[in-house]
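Colleague: Okay, predicted coordinates and the sequence, questions at the end:
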Amino acid sequence: MADLTHPELRDLSIDQDLALRTAAVRLASEFTGLYGPETIERFLHTSYDQFATAHTVPNYLPLLAERFARQRLQALARVEGHHQDGKPVVLFLCTHNAGRSQMALGFFTALAGDRAVAWSGGSEPGTTINPAAITAMAERGIDITGEYPKPWTDEIVRAADVVIAMGCGDACPVFPGTRYENWEVADPDSLTPEQVRPIRDDLERRVRTLLDQFAIPAS
């Protein structure tokens, strides 16, 4: 049940409240035996908070909150040793999580398939994916329209084997024992698809090199 005393949830519409309650049930089912209702609701509510002030489509917020809460719980399960599948985990970070990190994530997911796990985040998440990045990736047959800008959280960073930073500078989180790489990649913000293509191609080369380091042949 959604806690209506929670600061960001007091003004929920009936539809939003129902959507969050339904999301809590789904997540509880997925993480049965790992996390109880209180943990599920806490992650769902704090995930909702992350988007409530930035996104302007209220009816979409519960879905974003559920997706982000699911990712955070999956990360927590890895950190706590509940999920050990041996797959490497890569986290791509940039400023707005709208261009570079999303394109890198798109390439990594398409090329690695189910042999690795990849997430992305931003220090100052935007509200939409860069349209020029979407167009440039579509030219490579990769659809990134299903992604969305989001922040990172401690459990997501701690779950990563490799953190790839692109332009987030001192805002990028650092945890001992985690491998970090800084990719000097131009920011595609406000660029045309034609201008984004060299950035896209640079990211593809870097992702392929990363996969080689993991000994994962590209699909």
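Modeller: Yep, that arrived. Numbering: from 1, shown residues only.
Colleague: From now on I want contacts and neighbour counts done on CA atoms only, so please keep to that.
Modeller: Will do.
Colleague: In this protein, spot the helix with the most residues.
Modeller: Longest among the helix segments of the chain by residue count, using DSSP state H, is helix 193-213.
Colleague: tell me what that one is packed against?
Modeller: If you count contacts as 3 or more CA pairs under 8 Å, 6 or more residues apart in numbering; DSSP states H and E, helix 193-213 packs onto helix 100-112, helix 131-138.
Colleague: got a list of contacts for the longest one?
Modeller: Residues external to helix 100-112 that are found in contact with it (CA atoms under 8 Å, 6 or more residues apart in numbering): 92-94, 116-121, 129, 133, 137, 142-144, 147, 166, 185, 187-188, 199-200, 203-204, 207-208, 211, 216-219.
Colleague: Any of those buried? List them.
Modeller: 92-94, 116-121, 129, 133, 137, 142-144, 147, 166, 185, 187-188, 199-200, 203-204, 207-208, 211, 216, 218 (16 or more other CA atoms under 10 Å).
Colleague: Pick out the residue closest to the middle of the protein.
Modeller: The chain has residue 120 as the residue nearest its centroid, 3.9 Å off, counting by CA atoms, centre = their mean.
Colleague: Ignoring the adjacent residues along the chain, who's closest to residue 186?
Modeller: Leaving aside its sequence neighbours, residue 186 sits nearest to residue 199 (CA to CA, 6 or more residues apart in numbering; 6.5 Å).
Colleague: here comes the other one, which I'd like you to weigh against the first:
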Amino acid sequence: MASTPSVLFVCVHNAGRSQMAQGFLTHLAGNAIEVRSAGTAPAAQINSAAVEAMAEVDIDITAQTPKILTPDTVQTSDVVITMGCGDTCPYFPGVDYRDWKLDDPAGLGVDAVRPIRDEIRGLIEELVAELLPDRA
């Protein structure tokens, strides 16, 4: 793995789960980890309930936008974390793939998104401890 590890979060619409994960990892790791997210079929905008849920924990994801997943983005990542994109995610040997089984917040209100947000936060804290052991 590079001196600055690169993590890519992938979900279908790149509007909820992957955006919250990107927000948490950027918040917790700063510049120590390169953080990206993308989707196999990006939405037009980020899920408003995800934006609201993240604002409740003082993380602003309003500037993030859904992006299309490209093979180059996957290939240049050290860790690729998928969240419900299944077989539509490209596979490259040598890339560390992990699948996080998380509910899709699409169409849900903020009350239903909070538990998803909190689960993502726990997974991100574990990831930071693994990738940046000096911070643990």
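Modeller: Sure, I can see it. Every value quoted in this text rests on a predicted model; they were computed, and no experiment measured them.
Colleague: Superposed, what's their TM-score?
Modeller: In this superposition the chains share a TM-score of 0.95, using TM-score structural alignment, normalised by the length of structure 2; 134 aligned residues with a CA RMSD of 1.1 Å.
Colleague: if we can go back for a sec, can you give me the stretch of structure 2 that the longest helix of structure 1 aligns onto?
Modeller: Per TM-score structural alignment, the counterpart of helix 193-213 of structure 1 in structure 2 is residues 110-130.
Colleague: same question, stretch 151-160 of structure 1
Modeller: Stretch 151-160 of structure 1 corresponds to residues 68-77 in structure 2, going by TM-score structural alignment.
Colleague: Next: stretch 117-133 of structure 1.
Modeller: Using TM-score structural alignment, stretch 117-133 of structure 1 lines up with residues 34-50 of structure 2.
Colleague: start to end distance for that stretch?
Modeller: End-to-end distance of stretch 34-50 of structure 2 (CA to CA, to the nearest Å): 22 Å.
Colleague: before we move on, what SS does residue 13 of structure 2 have?
Modeller: coil (DSSP: H, G, I helix; E, B strand; the rest coil).
Colleague: and the gap between it and residue 29 of structure 2?
Modeller: The gap separating residue 13 of structure 2 from residue 29 of structure 2 is 24 Å, by CA to CA.
Colleague: Give the residue from the two that has the larger number of neighbours.
Modeller: More crowded of residue 13 of structure 2 and residue 29, by other CA atoms under 10 Å: residue 13, with 27 against 19.
Colleague: Identify the residue of structure 1 aligned to the more buried one.
Modeller: Using TM-score structural alignment, the equivalent of residue 13 of structure 2 in structure 1 is residue 96.
Colleague: Surely that match and residue 123 touch.
Modeller: Yes. Counting by CA atoms under 8 Å, residue 96 of structure 1 does reach residue 123; the two are 6.4 Å apart.
Colleague: Mutual contacts of those two, please.
Modeller: By CA under 8 Å, 6+ apart, no residue touches both residue 96 of structure 1 and residue 123.
Colleague: about what we covered before: determine which stretch of the helices and strands packed on helix 193-213 of structure 1 is the most buried.
Modeller: Mean neighbour count (mean count of other CA atoms under 10 Å) peaks for helix 100-112 among these, with a mean of 24.
Colleague: mean shift between that helix and structure 2?
Modeller: Aligned to structure 2 and superposed, helix 100-112 of structure 1 gives a mean residue distance of 0.2 Å (mean CA distance after the TM-score superposition for structure 1).
Colleague: Could you give the separation of the following helix or strand past that helix from the chain centroid?
Modeller: Sequence order places strand 117-122 as the next helix or strand after helix 100-112 of structure 1, per DSSP states H and E. Taking CA atoms, centre = their mean, to the nearest Å, one finds strand 117-122 of structure 1 lying 4 Å from the centre of the chain it belongs to.
Colleague: List the contacts of strand 117-122 of structure 1.
Modeller: 87-97, 101-102, 105, 108-109, 149-152, 168.
Colleague: Next, the angle from that strand to helix 100-112.
Modeller: On the basis of axes from the mean of the first three to the mean of the last three CA atoms, to 10 degrees, strand 117-122 of structure 1 is oriented at 170 degrees to helix 100-112.
Colleague: ok, average deviation of strand 117-122 of structure 1 from structure 2?
Modeller: Looks like 0.4 Å for strand 117-122 of structure 1 (mean CA distance after the TM-score superposition for structure 1).
Colleague: Tell me which residues touch residue 136 of structure 2, please.
Modeller: Residue 136 of structure 2 touches residue 129, counting by CA under 8 Å, 6+ apart.
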